[in-house]
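K.L.:
Give me a model of this one.
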Amino acid sequence: MEPELARVIGHLSRARSVLFVTGAGISAESGIPTYRGIGGLYEGKTAEDGVPIEVALSGSMFRHQPERTWKHLHDIERACRGAVFNRAHEILAQLEGCFERCWVLTQNVDGFHRTAGSKNVIDIHGDIHELRCTRCDFAERVADYAHLPPCPSCPRCGAVVRPDVVLFEELLPPTKVALMEQELMRGFDLVFSIGTSSLFPYITAPVLQAARRQRPTVEINPGRTSLSEYVDVRLEVGAVAACEALWAARGQWERRG
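P.N.:
Sure, this is the predicted structure:
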């Protein structure tokens, strides 16, 4: 990793703005199973009654049979319960203070970037800990679902409550898309892709856009992805090892004054 690491350090030393695009791989080292979208814990499987999990966890299923969708949401949250952010999340949060502009675009719904201290976060798929009413403006944040009923209802109006995440078939949140587009329009001096399989076009777009603008790009991933042939540097290691190496070398790239 040393020659590649040296190249990344060189890119960091010249960058004033940095974007980190993160996926399931960065949270895998916290014990979170890697998954595609919100339902990937069931990837390649079906629900108990033979319904594809993409259907059970879809917006249309939630509208018509919310109790079925909630059953699987409970299963997902239970599988992740007790996990916390790791050193990679902490380092990305600390990096905010090292550049004039630094953002995280994540497709993860675990909320770890914010709990680790990052403030400039676009969680494009939402946060499974944020609940909101489907009728009124009630919203609350919960640590876990341990005390939630099978299909929670709003304490104000009685309507069904849902996690503030993007289910299958649903559109991305317009306000988050607008923020993402605004920051991408400004451009970044350096773009990282960390621990993502790069399946969604809005996750690959920042890297490809930077490449077209001849801005350096870095992929941190033990395996190859659809982006691997387009990035300038690949660090074929896990997110924690890569981030710790970059943080340990910050004396070589961190801007002074």
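
K.L.:
only C-alpha atoms for contact and neighbour calcs from this point on.
P.N.:
Will do.

K.L.:
name the helices or strands packed onto the strand or helix carrying Arg234?
P.N.:
Assessed by DSSP states H and E, Arg234 sits inside strand 233-235. Helices and strands touching strand 233-235, by 3 or more Cα pairs under 8 Å, 6 or more residues apart in numbering; DSSP states H and E, are helix 2-14, strand 217-220.

K.L.:
List the buried residues in the first one.
P.N.:
To tie it back to what came earlier, the one meant is helix 2-14. Taking 16 or more other Cα atoms under 10 Å as the neighbour-count basis, helix 2-14 is seen to contain the buried residues Leu5, Arg7, Val8, Ile9, His11, Leu12.

K.L.:
just stretch 151-167 next, same as before
P.N.:
Cys151, Pro152, Ser153, Cys154, Val160, Val161, Arg162, Pro163, Asp164, Val165, Val166, Leu167.

K.L.:
Name the nearest residue to the third one, sequence neighbours excluded.
P.N.:
Right, Ser153. Among residues not flanking Ser153 along the chain, Val160 sits closest, at 4.4 Å (Cα to Cα, 6 or more residues apart in numbering).

K.L.:
quick revisit: can you add secondary structure and give the buried residues of stretch 151-167 back as CSV?
P.N.:
Output for the buried residues of stretch 151-167, formatted as CSV (DSSP: H, G, I helix; E, B strand; the rest coil):
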residue, secondary structure
Cys151, coil
Pro152, coil
Ser153, strand
Cys154, coil
Val160, strand
Val161, strand
Arg162, strand
Pro163, strand
Asp164, strand
Val165, strand
Val166, coil
Leu167, coil
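
K.L.:
Alongside the first, I'd like the structure of this one:
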Amino acid sequence: MDESATLDAVAALLADASRILFITGAGISADSGLPTYRGIGGLYHERLTADGLTIEEALSGHMMAARPALTWKYIAEIEANCRGAQPNAAHRVIAALEREKPDAWVLTQNVDGLHRAAGSTRLIEIHGTVHHLRCTECRHERTVEDFAGLRLPPECPACGGVLRPDIVLFGEMLPAPAVGRLEHLIDAGFDLVVSVGTTSVFPYIAGPVWWARQAGVPAVEINPGDTEVSHLVRHRLRMPAARAFEELWRRLHPEAG
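P.N.:
Predicted structure coming up:
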């Protein structure tokens, strides 16, 4: 099936489905100019950090506890490379489909907040968000637009402890409320699962696609490269996310031109 025919088939699935799960990873935000940690063009592609560590070691829960200044150094570096990014067509079309489909949800690994900025509300940010800070010692929390002007590592104004972004660092557990919400949604079932811009290396990201395969529910992958779930889906669009969703929206709303 050629690209145009595959787009037609995926658009037809989107039109017919009521309950849709969009699963998104770094690839969807790449079209907003955000770099990935790894992969071609990533900030740490095939190299160690300046401190001789892998990025996974630097951004681990253990390192945050032992050497918070070092972990904050790399969190801030990544945030600076992402600062000012805006939602792209993929984020916007997914948010628009949420408004049309009352039972559409987004499961994202991204901590950049772009889905929320685009208007998504039925959203599971499984790895948290970089814009929400919490104290490692007390219950103080705050929301920031970016890290400009922050003294690193930032100090909690309530107790003097270290603030950290409310994100899941390497080696840490996923937030129980987010996991519970995802499990509840999977139990209720979906009509369509769409994996976008993720290699699906984590079991909880690949899991819904495996569920779809076992349940006989169609699944779609939008990703230029091969991934852990490519062999499981009914249709593959080997395209960047923004272009794919622009084409799909055009087919779903031909009157919009």
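
K.L.:
what TM-score do we get after superposing?
P.N.:
For this chain pair, the superposition-based TM-score is 0.93 by TM-score structural alignment, normalised by the length of structure 1; 250 aligned residues with a Cα RMSD of 1.5 Å.

K.L.:
Relative to Asp137 of structure 1, which of the buried residues of helix 2-14 of structure 1 is nearest.
P.N.:
Checking those against Asp137 of structure 1 by Cα to Cα gives Leu12 as the nearest, at 42.4 Å.

K.L.:
The closest one -> structure 2?
P.N.:
The criterion is TM-score structural alignment: under it, Leu12 of structure 1 has Leu14 as its aligned partner in structure 2.

K.L.:
and the closest residue to its match other than its chain neighbours, what does it touch?
P.N.:
In space, not counting the residues next to it along the chain, Leu14 of structure 2 is nearest to Leu192; the distance is 7.5 Å by Cα to Cα, 6+ apart. When contacts are counted by Cα atoms under 8 Å, 6 or more residues apart in numbering, Leu192 of structure 2 touches Leu13, Leu14, Ala17, Arg19, Ile20, Leu21, Ala212, Val217, Pro218, Ala219, Val220.

K.L.:
can you map out the helices along structure 2?
P.N.:
Listed from the start of the chain, structure 2 has helices (DSSP state H) covering 3-16, 26-30, 55-58, 61-66, 68-82, 89-100, 114-118, 176-188, 203-215, 241-252.

K.L.:
Give me the neighbour count for the aligned partner of Ala249 of structure 1 in structure 2.
P.N.:
Taking TM-score structural alignment, the alignment pairs Ala249 of structure 1 with Arg251 from structure 2. Counted with other Cα atoms under 10 Å, the neighbours of Arg251 of structure 2 add up to 18.

K.L.:
Leaving out sequence neighbours, find the closest residue to Arg251 of structure 2.
P.N.:
Counting by Cα to Cα, 6+ apart, Arg251 of structure 2 lies nearest to Ala11, which is 6.4 Å off, once chain neighbours are set aside.

K.L.:
I'd assumed Glu246 was in contact with the one you found.
P.N.:
No - counting by Cα atoms under 8 Å, Ala11 of structure 2 does not reach Glu246; the two are 11.0 Å apart.

K.L.:
which residue in structure 2 lines up with Phe138 of structure 1?
P.N.:
Alignment note (TM-score structural alignment): Phe138 of structure 1 maps to His140 of structure 2.

K.L.:
Check Ile26 of structure 1 too.
P.N.:
Under the alignment defined by TM-score structural alignment, Ile26 of structure 1 corresponds to Ile28 in structure 2.

K.L.:
Could you check how far its match is from Val196 of structure 2?
P.N.:
In this structure, Ile28 of structure 2 lies at 7 Å from Val196 of structure 2, with Cα to Cα, to the nearest Å as the measure.

K.L.:
overlap in contacts of these two?
P.N.:
When contacts are counted by Cα under 8 Å, 6+ apart, Ile28 of structure 2 and Val196 are jointly contacted by Ala241.
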